[in-house]
Structure formats: structure tokens, C-alpha cells
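Colleague: what's the 3D shape of this:
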Amino acid sequence: MRLSPAVRVSRYFMPTMRHDPSEAQIVSHRLMLRAGMIRQESAGIYSWLPLGFRVLKKIEQIVREEQDRIGAHEILMPTIQSADLWKKSGRYDDYGKEMLRIEDRHEREMLYGPTNEEMITSIFGDHAKSYKNVPLMMYHIQWKFRDEIRPRFGIMRGREFLMKDGYSFDLDAESGRKSYNKQFLAYLRTYARMGLKAIPMAADTGPIGGDLSHEFIILAETGESEVFCDKALLEFDLTKTAIDMDDADAVQAMVDKVTGPYAATDEQHDQTAFEAEVPEDRRVTARGIEVGHIFFFGDKYSKPFDAKLTTADGEQVLVQSGSYGVGVSRLLGGIIEASHDESGIIWPESVAPFKVALINLRQGDEGCDGVCEDLYAKFQEAGVEVIYDDRDDRAGVKFSDMDLIGVPWQVIVGPKGVKGGFVELKNRKTGDREELPADAALAKLAE
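Modeller: Presented below is the predicted three-dimensional model:
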């Protein structure tokens, strides 16, 4: 989806709020409502308004690019699935009341899919029959529904959510683990590109199944669980590490580096081994939020669907599979939890709704209007996403709103600056300000 590079606040739908809504219990929920990013329609179900939708699409695109990078192919499966698929796998009753069950006009049992292991296995099994068809990874980015008994915390624990779920298919378990490792590293890179410190943690497989699983936890003071890890995990950044994702040995070595003896754990596990292995000066205790979960479950789903491949020797074997989920909409809330201050959101540039907020301190002043209109046009020409606050309102209101929505850079134009031949450039994250000519500010932000 192509996002327009520029909007005027006077013509934009951005219903900001001055005060914290009483129903919001956590920072991300509070700030998303105040910034006019979402609107609650019913318990755990939200409309995404223009500002929130822009960020959601930015996050989705990063997830998509990192899946494409490792050779996964994007498809799109329906939200509504046949109950027969789930009965065939034996999981129809596993989800209990979390699963929204539907009966169509022909009295066929249907459901709003919470995940897609059954459907993707059926698709693959019907069409792939030979060892020549693997390895294969496919993914889609689709809305899910889980009827949480107590939806809360805004999009962090809603009933409807946007998710990337990917699936791997391999001839044997060894090959399957290679696909798992590729996804593992793709996840680390995905989160790093969003400005997040994410740590992988060995996890229970739950109703998905299998014996190999990792959760990915981003650190935030408001996180729901306590996490213990080696400082080395926080220093690791895959985006700064060159690695050939088709080199299985190199990929395995990198995964081993991150999941070695100093891997992360949480408060539900025995800390004795962790404290014995990690020197005291390297131990980190923090709060974390889960934003992704990956699984390798072998033939759990290929067995009931009889998904088999013929080997080079003519033998028929069950397909080995894994699944890989990223909470795309949940990530948006997680980023806010990890990056905010008392004034509002602080977006990393990679996912910010706009790169620049252009603030006219005296709308209607010929000099201020002229400089702003010129900059607004030039930002668009340079491909810089800009939101121009052209409202006839007090400067304090404009400063408050632009801080609240968290755009990384603010270009402030006032009568004093126009007279002196400069604009003020503010970094939202650091608060640093500098005065410089308008063209210099443009050149700096267009780099």
C-alpha cells in the first residue's frame, strides 16, 4: 500500500484528546486513544483511524520485507474456515470458547480462524507431492479473532488483531530445523529494524504442538512479565551483522550464539542455572512484552492430513512443518510501551506515521505561511513524509499534539525565525533543538 507523503492537519482526521481516557489502563492504550489512532467499537475490537493505520502499514511492510528476504512467499488465506479442517486435526475443541464458531445458511459449521496450521497444510498437501517441492516457506498477513474472556489493554490484548503467520515445509526434521533457524534470525532482524531490543526465549508449545519453540520478547518498563538475560543478548543487532541466509552452518552458528548458555528465561522458570552460568555483572533483569512466537512441530499436522512427499528413493514420508507468528498490531502497542515519555509517543523513524511535523506558529502571517508552504511542497518533492500543522490555533496546542503523536522531527516556523532567516529543528526523542536556514533543515531531513 502506498502512503501519501504529506497531509495538512486542517484537512486530516486526527481526533486528539487533551486528557487520559478513564478506560485505558496502560500507556499504549492511553496514548493511542489520545493521539486519535484507534476507536473502540466493542470490547477488544477497534477501528484503525488514519494515523494509526499509517503506522500499522509501516510495521506490516517491515515484517513482509524480512519474510521475503529469507525466501518466504506471501499468500492470503480467508478469515473464515471450515470446522471440518480443525476436526480433522483434533484441535477443534482445544481452543474452547476462544474460538468464534459460526453456522452458515446451509447449516455448515464454520469458524473465524485464530491461526492457519490446518488450512495451509491442506493447501500444501493437495498440491506438493515430491521432494522437489521443498524446502518451502509461505506466509500471510491476515486478521485473526480470539474471543478473549477479558479483553483489555487496548490492542495489546484485543479480540481482533492483525498477525503474520508463516509456515515451513521440509522433507525431514534436519531440514525443518534449518527453516526454523532462518525464521529465528528473520525475527531478530525484523524487531531491530523497528528500533526494538528483542530477546528470544525458549517457550512452551501449547496447543500449537511440537517440541521446539521460542517467544520473542521486547523490553519495556511496562512489560507484563519479568525477564532475565545475559547483557550480550541486548548488545546483539543482526542488522549490523552480514550473514548468508542460505548458508545453513552460518545461520546455525548465529542461532547458537543467541540461544547458548546465556539465553533468556522468565520468572516462571528456575533461576539457579541462569545465576550459575551468567556472571553477576552481566545479568540483566527487565520487564518484557511478547510480540512473536515460532514453533517447529514436525508431522503433527501433516499426519492427520496425510501430507506426504516422495523422496528421491521413491519412499513416501510425512512433511515436516513449523509455524511462525508475529503480532503485527500488537507490535504497534509494544513499540509505544517501549518508546514514550510524559508528552506522548516517540516513534522510531522506520515506523513513524510521518518523518516530519511542520509547525506554523502563526497561521495567517504572510511570512510564516510563505515559508511553510514552500517547505511543505519541497518535502513532498523530496519524498519526505510530512504532516503540516496549518491550523489557526494556539502554538501550545500544536506543540502538544505534535509531541503526542510522536513524529521524529519537528520543523518550527515562527515570526522571529522568518525575520532572522531560520527555522527551528527539534528532535522529538532527544529534545535537542537547533536554528538553521530552511533549506539546510530540508537538506538534513531529506538525507
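
Colleague: drop to CA atoms for contacts and neighbour counts, all remaining ones
Modeller: OK.

Colleague: Wait, E277 touches Y262, no?
Modeller: Yes. Using C-alpha atoms under 8 Å, E277 is in contact with Y262, at 6.9 Å.

Colleague: Touching stretch 21-37 from outside, list them.
Modeller: Under the criterion C-alpha atoms under 8 Å, 6 or more residues apart in numbering, residues 14-20, 38-39, 48-53, 153-156, 222, 333-334, 336-337, 344-345, 401, 404-405 lie in contact with stretch 21-37.

Colleague: Would you mind listing which of these are buried?
Modeller: Neighbour counting with 16 or more other C-alpha atoms under 10 Å marks 14, 16-17, 38-39, 49-53, 153-156, 222, 333-334, 336-337, 344-345, 401, 404-405 as buried within these.

Colleague: please give me the structure for this one as well, since I'd like to look at both together:
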Amino acid sequence: MRWSTLYVPTLREDPADADAVSHRLLVRGGFVRQLMAGHYSLLPLAVRVRSKIMDIVREEMTAIGAQEFVLPALHPADIWQRSGRWEVMGEEMFRLRDRKGADLALGMTHEEVFTVLSQELRSYRDLPQMWYQFQTKFRDEARPKSGLLRVREFTMKDSYSFDAGTSGLDRAFELHRAAYERVFARLDLPAIAVQASSGSMGGSTSVEFMCPSDAGEDLVVRCPGCDYAANAEKAASALPSVVDGPELKAPEPFDTPDARTIEELARQHDVPAERQIKTLVYVVDDQPTLVLLRGDHSLVEQKLVDAAAAKVVRPATVEEIQAALGASPGSLGAVGVTELPVLADEALRDRVGMTTGANTDGVHLRGVSVARDITVRRWANLREVTAGEACLRCGTALDVVRTIEVGHIFKLGRRYTEALDVSVLGPDGERVVPVMGSYGIGVERALAAVVETHHDEKGIVWPVAIAPFEVAVVGLGTGDAKVTEAAETLYRGLLDERVDVVLDDRDERPGVKFRDVELVGVPYRVTVGSRGLANGTVEVTTRATGETRSVPVAEAVEHVRGLLAAV
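Modeller: Prediction:
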């Protein structure tokens, strides 16, 4: 490839709307251009990187015995309705109708469609199966941001396993876990495997692969003393003991006309936050529900969704709260409430001498015993884990790191096969419902995550395995026939050795050429100039380290081959 004919619209200034490093550098480097919020055109350099990422993923999928499909991106509503996810997906699903009035959706994921295909499996002898594809997914993100990290249209490698029983699912899950670890190692992505919530996917177990980055939107709790790691939506920790307040025979009301928050109650009435009960009101599948936490703790909504096994969860409106409890936020409590379900965080179990709202505006109750005075329907881990809390396994202080999700694997069980009436003939002649797993990698997000973790002040520093080109041959002084001939000879020699090489043959100043090669992140640069040729040498520069060596012209191709082989 010659740079003079390659479309690489590099920019000298950062785009004004770019917040993440990857967004800034991919736009500046001429990799992507935004069409509208959440939708990006991939330009030739990005297409080359994307293809190399897909090749790596494809190789690892093939290695575990998975077979590649290509399924439609436009889905009939019926299969999503049968699985129960037509409503659950809410506003994130793009929906439309065809000219005949049939309801359709742009696929967010493909569990339903692959399950429909599995209806042609006849016998346990047809199992196990592992199927995968690369396909465009659509999600109507409310706030697309950070370039390719949060978009509304993207490519996903999604794979699905079908097995006769849970032992087969366990095997497929571990095969995918190991394959993902190899994929991310080959991409040079420092991905951490963490426990995660299954969310709207359902199933019993899920593991996310999270890449530490300041640009990430997910928090991971991990222990430096052992191998514990979990998404904040799943994490648990040990809390230090706290001192209860005075235990009373019955809750005692007291006036708090100007205390509507945890902090105001603590400051005005000397009630520490850890001795308060925070009462939140949520609507859980159309049912107003009280959610209780310690006053100094925060709710993780996904934990509530999981604990309640709910399809739809949202905060109640002020009007709904008034109708349910007869009071305004700031004076709410669960003492004596029996007509509404109450979910409580485990940190409140067996606490006494607590303070909470009295369901009368401007009034609170002190001396509350949780076990005696509150009817808790379900106990669960609902609170947010914070840095410094103790690991449940080893007691070490936990870290909380910001991360980008680059992969997610699920044990789905029989949710989809049962909903879509899939069964096979078992060895005893009885019908068996297969168990499923689902496994995803976001291709463009992985590309952006690589940039987030591989860059410097000059631009991107691509790992060799996925760089748009492995080597750039840069000729300085295009009017010099000897330079032009030497650069062409090196370029052809590298092509003959199957090196992925670009020849920068533009009529540009050396500084422009060097800045562009550094910005787009080509791992090795071979510089051909008249001064070096006079001494019979060219310069070979390593992008990651900045190291430059003078190499005899006749040895340059072999030298570069050696550098690439050593990676």
C-alpha cells in the first residue's frame, strides 16, 4: 500500500467534542468519522485494525470447535415476545414496522435467533454445538459518548453453546473463558475476568472481561491479596462492626422539621449515618416497594433488579410515594408497613437502636429494632462496595478501579430453549431441553480499549498483531532518485517477505511524515534518506520505545523480519 493513494485524513488538532483518549486519537489519526451521535464510519485504517481483531477472535473460536454463521440483524417481534424480552429491553431496542404492519426490531443480541435455528437439532447425538457470528448490533443508547466506547451501532462477536446437560454447559463456558483470555492476550489488552450480573440476559452465572481505564464506565472491585474480582453490580465485602444506638422498648417519634437528608439528620440531631435507615421507594414490576439501606450506603440498582428477579425497576415518583406512604421523601420509613414489600440490605440485619422516617412529614423514629419493628420480605446484598472495605475471602482491603467491558460470557441455562420450545431426543427416548451459553466480544470497543491502553503524547502505539501496518517505509526527499529507488526496493522486499508494509511516498516534509506515522501508530518505521544512503544505511525506529538504529541497506529487510518475529 502506498500512502499517496491511501485515505488517511489526519488532523493536527484534537476534535473539540472528544472526551476519551481513544476518541481523540482515532479521529485525529484518520481512523473514524462521526455520522451522528453513536454512529461512526470506519475509514480504511480502522477497517484494517478491525479485520485483524476479527481474525484473532475467529482463530480462537475455531480452535475450540465453534462454527461461524451470519444471521439477520432485523428480527420479528414474535421471538422476542416469546422469550419475554420484548418489554424488558425497553427503549434501548430499536423497533419498527414493515409495510404490512408487522412489528420488527434491530437486533441488540441474537439469543432468540440462534435458539430458533437450534429447533432443527433432533437428538442428543447432535450435541454439543457451538455457533458464532460477527454481526452488527443496535442499541438506542440514551447518551452515546467516548467515540467507539459507547455507541448505538457496533460489531459483536457473539457465540452460543447448546448442550444436553449442565456439565456440557460448564465445559463450553470454560472453553470460552480460556479462548477469551487468549484473545485479549493477543490483543495486548490487560483484561480482568470478574464476577458479574447477568442482567436482562438471564441465567445462573456470568463473567465479564474488564480492561482498566479512566475512560471506562464500569467499576470493578478487586482484591490485591487474592483472586477475587467482581463488577460493582455483583461485588460484596465485609464491613467493620458498628455500634448500635440505645435500644428502646418501642420506636419513639421525634420532630425533625428541617432534616430531610441523611446528612441533615446527622448534623442536627446527632444521629450518625451508620445508625440511620435510608428508605427508598422503587416501582418493581408495577409494585411499589420499599428498599432499605444503612444511611451511609448507596444502592446499586442492578443488585435490586437481581434480588427482586424483576423485569422493570424504576424509582417511584413523588406522587407515587405520597400515595403509598402518605409522606414526602426525607421522612420515609418501613416501621409498621405491611401492605408493601420491603427489601433490605444485609448490613441492616439484626441492627437495633436505629433511626428512620416515621412516614409523617418532619417526623422520625428512634430506637428502631429492625427484626422487631420492620417486616422484611427479602434480604439481599444491595449496597455499593467502596474501596478499603475488607475482602470476604482473605480480609485484604479492596481496590475499586474504573474499567471498560470488552467481553462477557453467560450461562443461560434453559431460559430461551424452553421459551422457544426447543427439545431433542435423549438417550432414554425422553425429550431433553438443551442448556445454552452466550458469549460476546465487542469488536470496535476492543479496538478503542487497545488505544486507551496503548498511546503516548505522539499518538497511538498499536500492538504489532493488530496495527493497520506493521512497518512504514518513509522516503525523505522524493526528488532524489536514489532515495526513491532504495525506498521502493525495501518496500518490495518487505512485501515479498509477507510483511504488512506501507510506503510513505508523499511529497511532504520529513516532519509531516514522521508525525503521521507516529500518530497512526505503525510499530516500525524504516527511514530512507540521502545522508544515510551515502553511508550505505537506513534508520529503523521502534514506535513503542523511540529507539532508532542504523542498519545496512542490504540487511534492513532481514532486520525488520527479526523485530517482527521477536514480538
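
Colleague: coming back round to it: quick one: which of the buried ones among the contacts of stretch 21-37 of structure 1 sit in strands?
Modeller: I38, R39, G344, I345 (DSSP state E).

Colleague: measure F228 of structure 1 to Y262 of structure 1 for me?
Modeller: 10 Å (C-alpha to C-alpha, to the nearest Å).

Colleague: just to revisit the earlier point, out of the ones in strands among the buried ones among the contacts of stretch 21-37 of structure 1, the closest to I218 of structure 1 would be?
Modeller: Minimum distance to I218 of structure 1 across these is 16.7 Å, recorded for I345 (C-alpha to C-alpha).

Colleague: can you pull out the strands in the stretch 401-550 of structure 2?
Modeller: Assigned by DSSP state E, counting those that start in this stretch, the stretch 401-550 of structure 2 shows strands spanning 424-425, 431-432, 435-442, 455-456, 459-460, 471-475, 501-504, 524-528, 537-542, 548-552.

Colleague: Same question for the stretch 101-250 of structure 1.
Modeller: 109-112, 136-145, 160-170, 198-202, 212-219, 225-230.

Colleague: closest to D392 of structure 1 out of those strands?
Modeller: Across the strands of the stretch 101-250 of structure 1 (criterion: C-alpha to C-alpha), the nearest stretch is strand 160-170, sitting at 37.0 Å.

Colleague: against structure 2, where does that closest one fall?
Modeller: Mapping strand 160-170 of structure 1 onto structure 2 (TM-score structural alignment) gives residues 153-163.

Colleague: what's the mean gap between the matching stretch and the aligned bit of structure 1?
Modeller: Compared with structure 1 after fitting, stretch 153-163 of structure 2 deviates on average by 0.3 Å (mean C-alpha distance after the TM-score superposition for structure 1).

Colleague: Check the offset of that stretch from the chain's centre.
Modeller: With C-alpha atoms, centre = their mean, to the nearest Å as the basis, stretch 153-163 of structure 2 stands 14 Å off its chain's centre.

Colleague: And stretch 309-329 of structure 1, by the same measure?
Modeller: The answer for stretch 309-329 of structure 1 is 25 Å, by C-alpha atoms, centre = their mean.

Colleague: what stretch of structure 2 does it fall on?
Modeller: Taken onto structure 2 by TM-score structural alignment, stretch 309-329 of structure 1 occupies residues 424-444 there.

Colleague: Alignment lookup: Q40 of structure 1 to structure 2.
Modeller: Residue pairing (TM-score structural alignment): Q40 of structure 1 is matched to Q34 of structure 2.

Colleague: V284 of structure 2: how many residues sit nearby?
Modeller: Look at V284 of structure 2: counted by other C-alpha atoms under 10 Å, it has 21 neighbours.

Colleague: So it sits against V313, correct?
Modeller: Yes. Counting by C-alpha under 8 Å, V284 of structure 2 touches V313, with 4.7 Å between them.

Colleague: need the helices for the stretch 1-150 of structure 1, in chain order.
Modeller: 27-34, 50-69, 83-89, 117-127 (DSSP state H, counting those that start in this stretch).

Colleague: just the ones you listed: most buried one?
Modeller: For the helices of the stretch 1-150 of structure 1, the largest average neighbour count (mean count of other C-alpha atoms under 10 Å) is found in helix 27-34, namely a mean of 24.

Colleague: got the contact list for D480 of structure 2?
Modeller: Contacts for D480 of structure 2 (C-alpha under 8 Å, 6+ apart) come out as S530.
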